[in-house]
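Engineer: Got a sequence here, can you build the structure:
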Amino acid sequence: MFHVGSGSLSRTMFPILVMIDQHQTLFKAAMNTETSRTEQTVTLRMEMTMCFPLLLLICSLCTAKLQTESDNHIIPLGDQTEAERREPTNAADQQQRCTQDIHAVLREMSASLAEQRVEIRHLQRENEVQAAQLREQKIEVEKLKQQLQAQTAGLISIKARTDVTENQVEALKRDGEAQTAELISIKARTDITENQVEALKRDGEAQTAELISIKARTDVTENQVEALKRDGEVKQVAFSASLLASGGGDIGPFNTHTLLVFRHVVTNIGNAYNPNTGFFTAPVRGAYHFEFYMYGHASHQSGAVLVKNGEHICNAYEHQPSSAASSSNGVTLLLEVGDVVYMRQWHHSRLFDNENHHITFSGHLLFTM
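Structural biologist: So this is what the prediction gives:
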């Protein structure tokens, strides 16, 4: 607040002081609101705009006050000069000009104050918008703060799990190192075992080769023994058989040559003769001797033929008008292994045999070749 000593000056300046006081009140109200950096800049500009006219006003008032005091000063009549007599007129002019200047300054201040009021209202609206934005930002900051707290808690949990995992990894690493050392030891022992196995394998291969050689020699020996055994067995081939195994009677006559099967086996060394088929099969290559005897009634022919592999070799035949008669024959043959020798009854002939075994077929190996 401004204070002046002269009463006339107080009356003159009272409206101005009231306006200045109102301006200060508005300025304080504007300063008490929340301001941003932009508001502070505008406020600084307002202060500069207000201070300059106020400074001019105060200077003018001081000049007017001094002039008034000089007017109130009483000068003795005898002491006045011509120049001093003219001073009241000059003082009145100066006071009038000062008043005009004051009014001009006041008009400028009123216009500036009106502009500043408008600007303050704009700033207030901007402040309200910024305050709403600030509240929203505070809410957003609070949400972000809560999210940050949740993330911090999550990070703490993750860090705890990470620490546990790191401990587990460290334990696994130690286990892995122990297992690696054990594997190295096992590998060393395995290498030694493999070397031993390789040596045993070589020994086994040598022994296997030796066993194969021994087996081959054994097989040769066994084959030789078997051959000698077969030779010994084959050299003992002989058989003898009669026509009927039991009973007696006539055989024939037949319109064609008919196979004779000697069923009663007397001897069959080597089992080369088959009493079921009547065939003798040569077991080895060699010289064989065969004999056969036939027997028949009088007044009817009787005869038989020795056959080798289907080929007639020799026969025995008889025909007498009275009493029974017999015929015989023999032959030595070179037989190959598997050759077959058997007997056939001559066609239209009749044979007789009984328990006396009149009809026989015999053969034996002379020697192998």
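
Engineer: C-alpha only now, for contacts and for neighbours.
Structural biologist: Noted.

Engineer: Which parts of this protein are strands?
Structural biologist: In the chain, the segments counted as strands under DSSP state E are 238-242, 249-251, 258-260, 264-269, 273-274, 279-281, 286-296, 302-308, 311-318, 325-335, 340-345, 351-353, 360-368.

Engineer: what's next to the second one, contact-wise?
Structural biologist: Residues from elsewhere that reach strand 249-251 (Cα atoms under 8 Å, 6 or more residues apart in numbering): Arg350, Leu351, Phe352, Asp353, Asn354.

Engineer: Can you give me the buried ones in it?
Structural biologist: Applying a neighbour-count criterion of 16 or more other Cα atoms under 10 Å, one finds Ile251 buried in strand 249-251.

Engineer: Going by neighbour count, which of the contacts of strand 249-251 comes out on top?
Structural biologist: In terms of neighbour count, Leu351 stands highest of these at 24 neighbours, by other Cα atoms under 10 Å.

Engineer: and it, how far is that from Leu66?
Structural biologist: Distance of Leu351 to Leu66, computed by Cα to Cα, to the nearest Å: 200 Å.

Engineer: just Val340 next, same as before
Structural biologist: For Val340, the distance to Leu66 (Cα to Cα) stands at 181 Å.

Engineer: Out of those two, name the residue with the larger neighbour count.
Structural biologist: Val340 (19 against 12).

Engineer: this one next, for a side-by-side:
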Amino acid sequence: MKGLVCLLLLLETFVCVVQHQVDGGLNDNEISQQLRSEDGGQNPPQTDTLRDEASTDSRQNYHLCFTDIHAALRELTATVTEQKINIRALETQLKEQQTFILEEINKKNDVILEEMNKKNAEMSNLTLSQVEGLRKENIEKEIAFSASLMQSGSGYIGPFTNEITLTYRKVFTNIGNAYNPNTGVFTAPLKGAYMFRISVYGHGPTAAAASIFKNGERVVLAYAGQPQRELNSSNGVVLILEVGDVVYVRLWPNTRIFDSDNNHSTFSGFLLFPLREQELCRM
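Structural biologist: This is a model prediction of the structure:
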């Protein structure tokens, strides 16, 4: 477009120059005066002839010049029109390309958004699953019990010539239901470290004694004996239990223990923390 503008300016300048030459040429009077001065006024017919010929030549040059200018302008106009058509075609093509690019971008954005929504949904579901799993795991970890020997009233149990398993019937706490008050046996619901304690109470001269057993083996003993008056003892132990291991209390032979509404003789236990296989191997 800049080239076309420059060409138009050049043509306009050329027209002005030609017009100046035509307008600035000798007119009829000037030609006559010049001829008179040269010939001294002796040949008037020849002067008129020269004047007519000069005027005719000027008009012919003028018409030829403007004919060329009009042809150039027509050619330039055609070129400009063609350029305008090309520009419109380019603009249309650019708009089509822009529309296509925008559509492709929108499609890609839709795909990306859909994938992000799927990932967010998966993460949300995973988080909910993890929370539910942790909740269940924490519920499983809530294991604790405590019970007293006599459910009601007061009295002695023992002495017996052989050991017997004591059943602590008055249950204060039994979170996780791992303790059975009908049998006096605690069964481990999961692998872990557990704390157990017993307390025994009696009156002399008969001793009071009881032991904590794990899977049929004695672990610790609580024993108290004196000739008269009250006597009591307690003991505790931390045990590593596998799932299904059992812990219970047995009365020592030829001893007795006493209990009442004051709950003197008790058996308690709770989970300290669960254990995995790796943790057991390190131990």
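
Engineer: Let me see the TM-score of these two.
Structural biologist: The TM-score (TM-score structural alignment, normalised by the length of structure 2) is 0.51; 154 aligned residues with a Cα RMSD of 2.2 Å.

Engineer: sorry, back to before: nearest to Ser112 of structure 1, out of the strands of structure 1?
Structural biologist: Taking Cα to Cα, strand 279-281 is the member of the strands of structure 1 nearest to Ser112 of structure 1, at 156.1 Å.

Engineer: in structure 2, what residues pair with that closest one?
Structural biologist: Using TM-score structural alignment, the residues of structure 2 aligned to strand 279-281 of structure 1 are 185-187.

Engineer: now stretch 146-154 of structure 1
Structural biologist: Across structure 2, nothing matches stretch 146-154 of structure 1 (TM-score structural alignment).

Engineer: Asn254 of structure 2 and Ile164 touch, don't they?
Structural biologist: No - using Cα atoms under 8 Å, Asn254 of structure 2 is not in contact with Ile164; the gap is 10.7 Å.

Engineer: contacting residues for the counterpart of Glu242 of structure 2 in structure 1?
Structural biologist: The equivalent of Glu242 of structure 2 in structure 1 is Glu336 (alignment by TM-score structural alignment). Glu336 of structure 1 makes contact with Ala282, Val284, Arg285, Gly286, according to Cα under 8 Å, 6+ apart.

Engineer: Excluding chain neighbours, what is closest to Arg256 of structure 2?
Structural biologist: Of all residues not flanking Arg256 of structure 2 in the chain, Gly158 sits nearest, at 4.3 Å (Cα to Cα, 6 or more residues apart in numbering).

Engineer: who's in contact with the alignment partner in structure 1 of that neighbour?
Structural biologist: Applying TM-score structural alignment, one finds that Gly158 of structure 2 aligns to Gly252 in structure 1. Counting by Cα under 8 Å, 6+ apart, Gly252 of structure 1 touches His348, Ser349, Arg350, Leu351.

Engineer: go on, Cys51 of structure 1?
Structural biologist: Taking Cα under 8 Å, 6+ apart as the definition, Cys51 of structure 1 has no contacts.

Engineer: give the contact list for the residue nearest to Arg250 of structure 2 when sequence neighbours are not counted.
Structural biologist: For Arg250 of structure 2, ignoring the flanking residues on the chain, the nearest one in space by Cα to Cα, 6+ apart is Thr165 at 4.2 Å. For Thr165 of structure 2, the contact set (Cα under 8 Å, 6+ apart) comprises Gly184, Tyr248, Val249, Arg250, Leu251.

Engineer: now, the most widely separated pair of those residues?
Structural biologist: Comparing all pairs in the contacts of Thr165 of structure 2 by Cα to Cα, the longest separation belongs to Gly184 and Leu251, at 12.0 Å.

Engineer: more neighbours, the two?
Structural biologist: For Gly184 of structure 2 versus Leu251, the count of surrounding residues by other Cα under 10 Å is larger for Leu251: 25 against 19.

Engineer: before we move on, the earlier item: which member of the contacts of Gly252 of structure 1 is positioned nearest Asp203 of structure 1?
Structural biologist: Nearest to Asp203 of structure 1 among these: Leu351, at 76.2 Å, using Cα to Cα.

Engineer: corresponding residue for the closest one in structure 2?
Structural biologist: Per TM-score structural alignment, the equivalent position to Leu351 of structure 1 in structure 2 is Ile257.

Engineer: Point me to the helix or strand that includes the residue most central in space within structure 2.
Structural biologist: In structure 2, the centroid-proximal residue (Cα atoms, centre = their mean) is Asn120; its distance is 6.9 Å. Per DSSP states H and E: Asn120 of structure 2 is located in helix 44-141.
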